[in-house]
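Asks: Following is a predicted model, sequence given first.
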Amino acid sequence: MQRQSNNFRPKFSDEECITIYLWGISQRGFEQKVICQYTKNHLLEWFPKLPRYQEFSRRLNLLAPAFQALSELWLDVVIRHSGNEGNYIVDSCPIILAKGSRSGHAKIAGELCDKSYNFSRKEWYYGVKLHAFVARHAGRLPTPLGLMISGAASHDLTAAKQIMEDQHPLDPGLLFADKACIDATWADLLKKDYKICILTPLKKRKEDTIHSGDAFSTFVSSVHQPIECFFNWLNHLTNIQTASIVCSTAGLLLHIFGRIATALATLIFNS
């Protein structure tokens, strides 16, 4: 957060700005202008020093690091209160700034974003990936244990290795992943260092006449499915995957971490 001096105290505080944005996202007001206008029309008694939209937006962008810090803090709270059954899942979802024909010309936040092909959506897009490492729970939403942002073109295996290295000490168990994470050397390392066995769908070979691995692959995919539920829940709550109105690096970081913080706060207060 930027300050002019140690004695600088704006009439409209950072705490108020953060509160309004988190509340607005949780109420599905996904655009800053919508959040600012609703606050002006209905909540001005609580926030009498609310500035004009342009200043509100500028302040939010400056506060992007604060939302990242809140996300890290609240993720630790979620982890501490989560039960661990020894079943983990890792995967990623896209955060899209531009797609289709526009993806080849987009340049916003170029130090963070790449162009890549999304096979599940069958489309090219420009943006980043949100990688999630979660604990699977029977009958309820998975608990995020680690979250990481990478360029859209980054390989899921590279990100999975990094996100695992950054984890707190983990209980032994099973890690379910997709075919992108097939790597014999990494699998051996997980067994040795973490006492975790990674399970992925089997790669089918052209010479196979009987697909003997189909039942196993179906099992792994079914156990892996809850992370898709997590991404769907996150996107429904915050619209995190749609970042087409972002116009700067600071705006992208605000978009990502403001929404992650909103989701984590929801998990904490509804647990």
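Replies: Right, received. Where do you want to start?
Asks: Please count neighbours and contacts with C-alpha atoms only from this point.
Replies: Will do.
Asks: Which strand or helix spans the residue nearest to Gly100 when sequence neighbours are not counted?
Replies: Among residues not flanking Gly100 along the chain, Trp124 sits closest, at 5.4 Å (Cα to Cα, 6 or more residues apart in numbering). Following DSSP states H and E, one finds Trp124 within strand 123-137.
Asks: Could you name the helices and strands sitting against that strand?
Replies: Helices and strands touching strand 123-137, by 3 or more Cα pairs under 8 Å, 6 or more residues apart in numbering; DSSP states H and E, are strand 87-99, strand 114-118, strand 140-151, helix 156-165.
Asks: sorry, back to before: how near is the residue nearest to Gly100 to Ala180?
Replies: 18 Å (Cα to Cα, to the nearest Å).
Asks: Spit out the contact partners of the spatially closest residue to Thr238 that is not a sequence neighbour.
Replies: What sits nearest to Thr238 in space, not counting adjacent residues and going by Cα to Cα, 6+ apart, is Arg259, at 5.6 Å. Neighbouring residues of Arg259 by Cα atoms under 8 Å, 6 or more residues apart in numbering: Leu22, Ile25, Thr238, Asn239, Ile240.
Asks: where's Arg259 relative to Val134, distance?
Replies: On the measure of Cα to Cα, Arg259 and Val134 end up 17 Å apart.
Asks: before we move on, back to that, now the helices and strands packed on strand 123-137 in JSON lines, with distance to Leu199?
Replies: Formatted as JSON lines, those follow (distance: least, Cα to Cα, whole Å):
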{"stretch": "strand 87-99", "distance to Leu199": "10"}
{"stretch": "strand 114-118", "distance to Leu199": "23"}
{"stretch": "strand 140-151", "distance to Leu199": "18"}
{"stretch": "helix 156-165", "distance to Leu199": "14"}
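Asks: ok, structure two:
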Amino acid sequence: MCIHLNLMIFTKIIRGFIRAKHQLAQSLFPNFLEYSRFVRRCNALLPSIQVIRQALVFKEVEGMSVSIIDSFPIPLCQPIRNFRSKVLGDYANVGYNATKGQYFYGFKCHALVSESGYVIDYTITPASMADSSMAEEVLSQFGTPTVLGDMGYLGQSLQDRLELKGIDLITPVRKNMKQKKILFPNFSKRRKVIERVFSFLTNPGI
């Protein structure tokens, strides 16, 4: 289901991007291809674009020691319609946004980001999917030796499984835990990078 959702969301994003680029090209070149032919050309190039992106990601993560993992909500309606909305009902559902302290209907994007703000990998799931349950999938291709997560990734079982794969997952600690401090320099400051990336991606003014 995650793969199908990724493809569906990615397709919608690409359609909007292609339409905008076509309008720009037509304004610059009056004899430019009509929209339908332009779309066919772009579709034919999609496999090549995916290969190029993967190569760029491999280059970006080469030698990288630290990355940041988190998720952000993709609501499809206002909270008041959470349990009435039928938009993409076969895939979307209701989840909880801990940051805003409210429930939402839609999807959730789980992402891995570099300290420079580069989106390394991501996956789209129904809104109810817990962050911790998707961590291993998000880290499966481009996991770095150290990954910074928030409370959503707290759990010894997950940390142990990732440790077997050579990944040290660093998270905040609860007040009742023996370890009272996060043993990682500037943890909160370094995690703010992914918050800025998510803010950019979800800003409706973009």
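Replies: The structure has been received and is ready for your questions. Just so we're clear, the structure is a prediction, and the values are computed from it rather than from any experiment.
Asks: State the helix or strand in which the residue nearest to Thr238 of structure 1 lies.
Replies: With DSSP H and E as the test, Arg259 of structure 1 turns up in helix 249-269.
Asks: tell me the angle that helix makes with strand 123-137.
Replies: Helix 249-269 of structure 1 runs at 30 degrees relative to strand 123-137, counting by axes from the mean of the first three to the mean of the last three Cα atoms, to 10 degrees.
Asks: what's the nearest residue to the spatially most central residue of structure 1 if we skip its chain neighbours?
Replies: Note on structure 1: the residue nearest the mean C-alpha position is Leu130, at 4.3 Å, using Cα atoms, centre = their mean. Once flanking residues are discounted, Leu130 of structure 1 sits nearest to Ile149: 4.9 Å by Cα to Cα, 6+ apart.
Asks: Same question for Leu70 of structure 1.
Replies: Ala261 (6.2 Å).
Asks: aligned partner of that neighbour in structure 2?
Replies: Following TM-score structural alignment, no counterpart is assigned to Ala261 of structure 1 within structure 2.
Asks: Tell me if I'm right that Ala261 of structure 1 and Pro65 touch.
Replies: No - using Cα atoms under 8 Å, Ala261 of structure 1 makes no contact with Pro65, being 11.6 Å away.
Asks: So between those two, which is more surrounded?
Replies: Ala261 (23 against 17; other Cα atoms under 10 Å).
Asks: quick one: that one from Glu16 of structure 1, how far?
Replies: Distance from Ala261 of structure 1 to Glu16 of structure 1, by Cα to Cα: 15 Å.
Asks: what does stretch 104-124 of structure 1 correspond to over in structure 2?
Replies: Using TM-score structural alignment, stretch 104-124 of structure 1 pairs with 83-103 in structure 2.
Asks: one step back: isn't the residue nearest to the centre of structure 1 right up against Ile95?
Replies: Yes - with contacts counted by Cα under 8 Å, Leu130 of structure 1 reaches Ile95, the gap being 6.9 Å.
Asks: quick one: the residue nearest to Gly100 of structure 1 and Glu16 of structure 1, what's the gap?
Replies: Distance from Trp124 of structure 1 to Glu16 of structure 1, by Cα to Cα: 38 Å.
Asks: With neighbour numbers in mind, choose between the two.
Replies: Under the criterion of other Cα under 10 Å, the comparison of Trp124 of structure 1 against Glu16 puts Trp124 first, with 18 against 13.
Asks: Quick check: that one touching Asp114?
Replies: No - Trp124 of structure 1 is beyond contact range of Asp114, at 10.5 Å (criterion: Cα under 8 Å).
Asks: Can you show me the helices along structure 2?
Replies: 2-28, 35-61, 131-138, 156-164, 187-202 (DSSP state H).
Asks: winner for burial among those?
Replies: Of all the helices of structure 2, helix 131-138 carries the top mean neighbour count, a mean of 19, counting by mean count of other Cα atoms under 10 Å.
Asks: ok, now how distant is the residue lying farthest from the centre of structure 2 from Val39 of structure 2?
Replies: Taking Cα atoms, centre = their mean, the residue of structure 2 most remote from its mean C-alpha position is Asn31, at 38.1 Å. According to Cα to Cα, Asn31 of structure 2 and Val39 of structure 2 sit 16 Å apart.
Asks: Also Leu76 of structure 2?
Replies: 26 Å.
Asks: try Gly149 of structure 2
Replies: Counting by Cα to Cα, the gap from Gly149 of structure 2 to Val39 of structure 2 is 39 Å.
Asks: likewise Val113 of structure 2?
Replies: 30 Å.
Asks: Over to Met151 of structure 2?
Replies: Look at Met151 of structure 2 and Val39 of structure 2: by Cα to Cα, they are 43 Å apart.
Asks: Repeat that for Pro73 of structure 2.
Replies: Distance, Pro73 of structure 2 to Val39 of structure 2, by Cα to Cα: 29 Å.
Asks: Next: Ala130 of structure 2.
Replies: 36 Å.
Asks: For stretch 189-205 of structure 1, list every residue counted as buried.
Replies: Leu190, Tyr194, Ile196, Cys197, Ile198, Leu199, Thr200, Pro201, Leu202 (16 or more other Cα atoms under 10 Å).
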